[in-house]
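In: structure here, sequence nowhere to be found:
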């Protein structure tokens, strides 16, 4: 009886998360479609309004309408709130409001929070929500403070503060929305280290995951860190450093990106181009002007994405780490996947490969569909767009603005699945785990 209740609660938790995101997207789409949201004072095409809302809630950053020039301040604030809710999860805000109102947090609420925040257990979840919100607002405040040193002199006091807050929230939540106009992102600040480094730090901090930062905050030595945190930090460092070096090598002679910059700016923009695909969506150089190698590197970084329990999307660094470690173990002839003196359970390895396969299949299928609906676009650009949507990144080579109606719907579904789907799939595997009382005879098949 107890097992049935637990299963029911698990099922409801998944449904609440999926439905919750959908409702927030729909409300955001309705608000953005109203005349009070656009600078022209006219109704916005509902598909474009929902597309923008989906992109904001899924913290992606792909837009069909320029955020800085199309929407008025009300519309931009709606987008900013959708980004914050989408980045932290609506359950965090619901819990925060419940605590303010003095309401009790039930077991069902804790189960939903556990799935939304991707934690190991339900113990200490309410305390963690307080930590997450406090940590988030503190980081965003200091990010806005640093950005204001650049934006206030350029835009004036009030507009400069507003721009600083918006871009700090967008950076920390890995959303990639900007108010600078012309679909230009931060290309106008390619030689401004304060803006690029501040945004990159916000992206990295938001993308590492709150569990990792809690351990780092309570740091008591490398040996005290969990295997999860060690893998996340190691993979993140390798991707950032390796991505920077490779991006520099691929683009160093490309006049359309960093070819005409001095060495310092080349390194800075290569670093930013390696950080932003994980999974923020800001770009300081032309994405369409990148070499094919640069675009493919970006696709790989977008696909891997950030870390579990963070504001980022994608496959996730921990999942990618398990896949790589398993391959290494097979090559070395080891039975178990091992690292840092620990081995991982077989079901964890199976889930990692399942999520990897599902993610890759989704990207390829979406690319195939887009090649039919958008026949005039290059294949590499469509693969780039599909991966950006799945990884909730927001980088584009310009395809987003040229999408057909069907193409927009496909990308919206991909963004939604990228934000909600992998978690739902992983939980589905957990729910369906059953102990078998018998085993079939072993079969043999040729591999390789």
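Out: Received the coordinates, thanks. Given the structure is predicted, the values throughout are model-derived calculations rather than measurements. Residues are numbered from 1 along each chain as shown.
In: contacts, neighbours, all on C-alpha from now
Out: Fine.
In: now do the helices in the stretch 151-300 of the chain.
Out: Ranges of helices in the stretch 151-300 of the chain, per DSSP state H, counting those that start in this stretch, are 157-172, 193-208, 210-217, 227-251, 263-275, 292-304.
In: what's the fifth one packed up against?
Out: If I follow you right, that is helix 263-275. Secondary-structure packing of helix 263-275 (3 or more C-alpha pairs under 8 Å, 6 or more residues apart in numbering; DSSP states H and E): helix 193-208, helix 227-251, helix 292-304.
In: residues making contact with the helix or strand following the last one?
Out: Spelled out, that is helix 292-304. Where DSSP states H and E defines the elements, the next helix or strand beyond helix 292-304 is helix 317-331. Helix 317-331 has contacts (C-alpha atoms under 8 Å, 6 or more residues apart in numbering) with 228, 231-232, 235-236, 304-308, 335-339, 349, 352-353, 355-356.
In: now swap in stretch 185-201 and tell me
Out: Under C-alpha under 8 Å, 6+ apart, the answer for stretch 185-201 is 143, 146-147, 150, 167-168, 171-172, 177-180, 265, 268-269, 272, 275-276, 282-286.
In: second structure follows, compare the two:
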């Protein structure tokens, strides 16, 4: 038992923790009390839903609002909240309340969970994260409840407001609207669109970035990481919104029938939601192929490191672009905001992107074998959505075979924890090389 504990590095603990959380959630969702009909959900469907919730994805094989009882919906909400912020965040908060000292090993776990560069100030960061999260979710819930109260009884509106605020802030994408229609009824509603977009963006920036912005009043400085995340996020959202507006402007099944304001809101929402939120106001199956392909790219990139979002992360994407530009210009160093990016970060960025591409390509290939009869872009879209923990779907998920569902479960799990975390958990502790082989040159390009 002692040897087992000694072999548990931070990566292994995080992987094991998520496995336990998912299995616990699946068992609860498998209970008869968890469904509207009072009949047990097939265990594979319960496992799929629990994985999607804990990995804050939002892909569903059964409609959440139509299938689950209030108990089942609260279980899903619990999994979303724990999965979004990380079980170590809640454990640390409970330990602090109980007066327990946070050990170095626990600080290392927090550092791994938030993808931070140092263990310094992690406990203080956790407290701020929890307070910020609860306040943001509460504000979002109140705004949404006020709007929903115009369409439903006040008690239901309050419940819907809190459920969707927590789900969206954690970039999960689960909704209670029924019939797999998500938020399509509110495509041109500025109240809902702006609130949901704000929650998605804030949740996807990353807690390290949010903490730096909070401390900016005193420090008057921002790290390169924060500058990269803010700049890239703004560029991707604005650029994608403009392209989607142009691609869907005359599409009678999406933006075509809407006013100019409605078109703008629809394009904005769809440029934000691929940051791994999963909610949609436009029918995914009716989008043009250009918009679908752009959505796939955005889903693969994802949000900020250490956030509730998935994907390879915007910082990884920016480092890759900066490296390519430096090589094309013949520069030796890769620089961002007048700072040289260390080679370790560049290699890690390439590794994360390559692992992500391999996973998406492999899952797409396997889905095309296990679930025949669909157009190719549906397989690619579903695989990317699962890896990026997005939750957007062209309608393939509910029709997946048992093998296809298992493939998506594994992909969501890998996407939430990250390829590197899982890789480090499966491999032995890395040792310092005692010697180096002679250099070898390979022709590239």
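Out: Structure's in. What do you need? All figures in this text were calculated on a predicted structure; none of them were measured in a lab.
In: report the TM-score for the pair.
Out: Remark: TM-score between the superposed chains equals 0.96 [TM-score structural alignment, normalised by the length of the second structure]; 441 aligned residues with a C-alpha RMSD of 1.8 Å.
In: quick one: which of the helices and strands packed on helix 263-275 of the first structure is nearest residue 64 of the first structure?
Out: Counting by C-alpha to C-alpha, residue 64 of the first structure lies closest to helix 292-304 out of those; the figure is 19.9 Å.
In: for that closest one, which positions count as buried?
Out: 294-304 (16 or more other C-alpha atoms under 10 Å).
In: could you dump these to JSON lines with distance to residue 89 of the first structure?
Out: Below are the buried residues of helix 292-304 of the first structure laid out as JSON lines (distance: C-alpha to C-alpha, whole Å):
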{"residue": "294", "distance to residue 89 of the first structure": "32"}
{"residue": "295", "distance to residue 89 of the first structure": "30"}
{"residue": "296", "distance to residue 89 of the first structure": "30"}
{"residue": "297", "distance to residue 89 of the first structure": "29"}
{"residue": "298", "distance to residue 89 of the first structure": "26"}
{"residue": "299", "distance to residue 89 of the first structure": "26"}
{"residue": "300", "distance to residue 89 of the first structure": "26"}
{"residue": "301", "distance to residue 89 of the first structure": "23"}
{"residue": "302", "distance to residue 89 of the first structure": "21"}
{"residue": "303", "distance to residue 89 of the first structure": "21"}
{"residue": "304", "distance to residue 89 of the first structure": "21"}
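In: in the residues you listed, find the pair that's most separated.
Out: Spatial extent of those (C-alpha to C-alpha) is set by the pair 294 and 304 at 15.7 Å.
In: mind checking the helices and strands packed on helix 263-275 of the first structure for the one nearest to residue 84 of the first structure?
Out: Taking those one by one with C-alpha to C-alpha, helix 193-208 is closest: 11.6 Å.
In: what helix or strand is the alignment partner in the second structure of residue 386 of the first structure located in?
Out: Counting by TM-score structural alignment, residue 386 of the first structure corresponds to residue 383 in the second structure. Using DSSP H and E, residue 383 of the second structure maps to helix 376-387.
In: average offset between that helix and the first structure?
Out: Comparison of helix 376-387 of the second structure with the first structure after fitting gives an average deviation of 0.3 Å (mean C-alpha distance after the TM-score superposition for the first structure).
In: buried residues in that helix?
Out: 378-387.
In: how about those residues in TSV, adding distance to residue 43 of the second structure?
Out: Formatted as TSV, the buried residues of helix 376-387 of the second structure follow (distance: C-alpha to C-alpha, whole Å):
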residue	distance to residue 43 of the second structure
378	25
379	24
380	26
381	25
382	22
383	22
384	24
385	23
386	20
387	22
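In: the helices of the stretch 151-300 of the first structure into TSV, with extra columns for distance to residue 16 of the first structure?
Out: What follows is the helices of the stretch 151-300 of the first structure, written out as TSV (distance: least, C-alpha to C-alpha, whole Å):
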stretch	distance to residue 16 of the first structure
helix 157-172	25
helix 193-208	24
helix 210-217	22
helix 227-251	27
helix 263-275	32
helix 292-304	26
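In: figure out which of the ones you listed is closest to residue 11 of the first structure.
Out: Per C-alpha to C-alpha, nearest to residue 11 of the first structure of these: helix 210-217, 24.3 Å.
In: show me what contacts residue 161 of the first structure?
Out: Taking C-alpha under 8 Å, 6+ apart, we find residue 161 of the first structure in contact with 144, 148, 151-152.
In: returning to that earlier point: out of the helices and strands packed on helix 263-275 of the first structure, nearest to residue 108 of the first structure?
Out: helix 227-251 (26.1 Å).
In: in the second structure, which residues correspond to that closest one?
Out: Under TM-score structural alignment, the match for helix 227-251 of the first structure is residues 224-248.
In: which residues are contacting that stretch?
Out: Under C-alpha under 8 Å, 6+ apart, the answer for stretch 224-248 of the second structure is 205, 208-209, 212, 254-256, 263-264, 267-272, 287-288, 290-291, 294, 298, 303-304, 314-315, 318, 336-337, 339.
In: can I get the helices and strands packed on helix 263-275 of the first structure in a markdown table with distance to residue 80 of the first structure?
Out: What follows is these, written out as a markdown table (distance: least, C-alpha to C-alpha, whole Å):
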| stretch | distance to residue 80 of the first structure |
| --- | --- |
| helix 193-208 | 16 |
| helix 227-251 | 27 |
| helix 292-304 | 22 |
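In: so which of those helices gets nearest residue 397 of the first structure?
Out: Of those, nearest to residue 397 of the first structure by C-alpha to C-alpha is helix 292-304, at 9.2 Å.
In: how close does the closest one sit to the second structure?
Out: Mean deviation for helix 292-304 of the first structure: 0.3 Å (mean C-alpha distance after the TM-score superposition for the first structure).
In: so how far is that helix off the chain centroid?
Out: 15 Å (C-alpha atoms, centre = their mean, to the nearest Å).
In: against residue 144 of the second structure, how distant is the aligned residue in the second structure for residue 197 of the first structure?
Out: If you follow residue 197 of the first structure across to the second structure using TM-score structural alignment, you land on residue 194. Plainly put, residue 194 of the second structure is 10 Å away from residue 144 of the second structure if you go by C-alpha to C-alpha, to the nearest Å.
In: the two: which is more packed in?
Out: residue 144 (24 against 14; other C-alpha atoms under 10 Å).
In: the closest residue to the more buried one other than its chain neighbours: what's it in contact with?
Out: In space, residue 144 of the second structure comes closest to residue 161 once its chain neighbours are excluded; the distance is 4.8 Å by C-alpha to C-alpha, 6 or more residues apart in numbering. Each residue near residue 161 of the second structure by C-alpha under 8 Å, 6+ apart is listed here: 140-145, 148.
In: and with 7 Å instead?
Out: 141-142, 144-145 (C-alpha atoms under 7 Å, 6 or more residues apart in numbering).
In: would you mind giving these as TSV with distance to residue 182 of the second structure and secondary structure added?
Out: Listed next are the contacts of residue 161 of the second structure as TSV, based on distance: C-alpha to C-alpha, whole Å; DSSP: H, G, I helix; E, B strand; the rest coil:
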residue	distance to residue 182 of the second structure	secondary structure
141	17	helix
142	19	helix
144	14	helix
145	16	helix
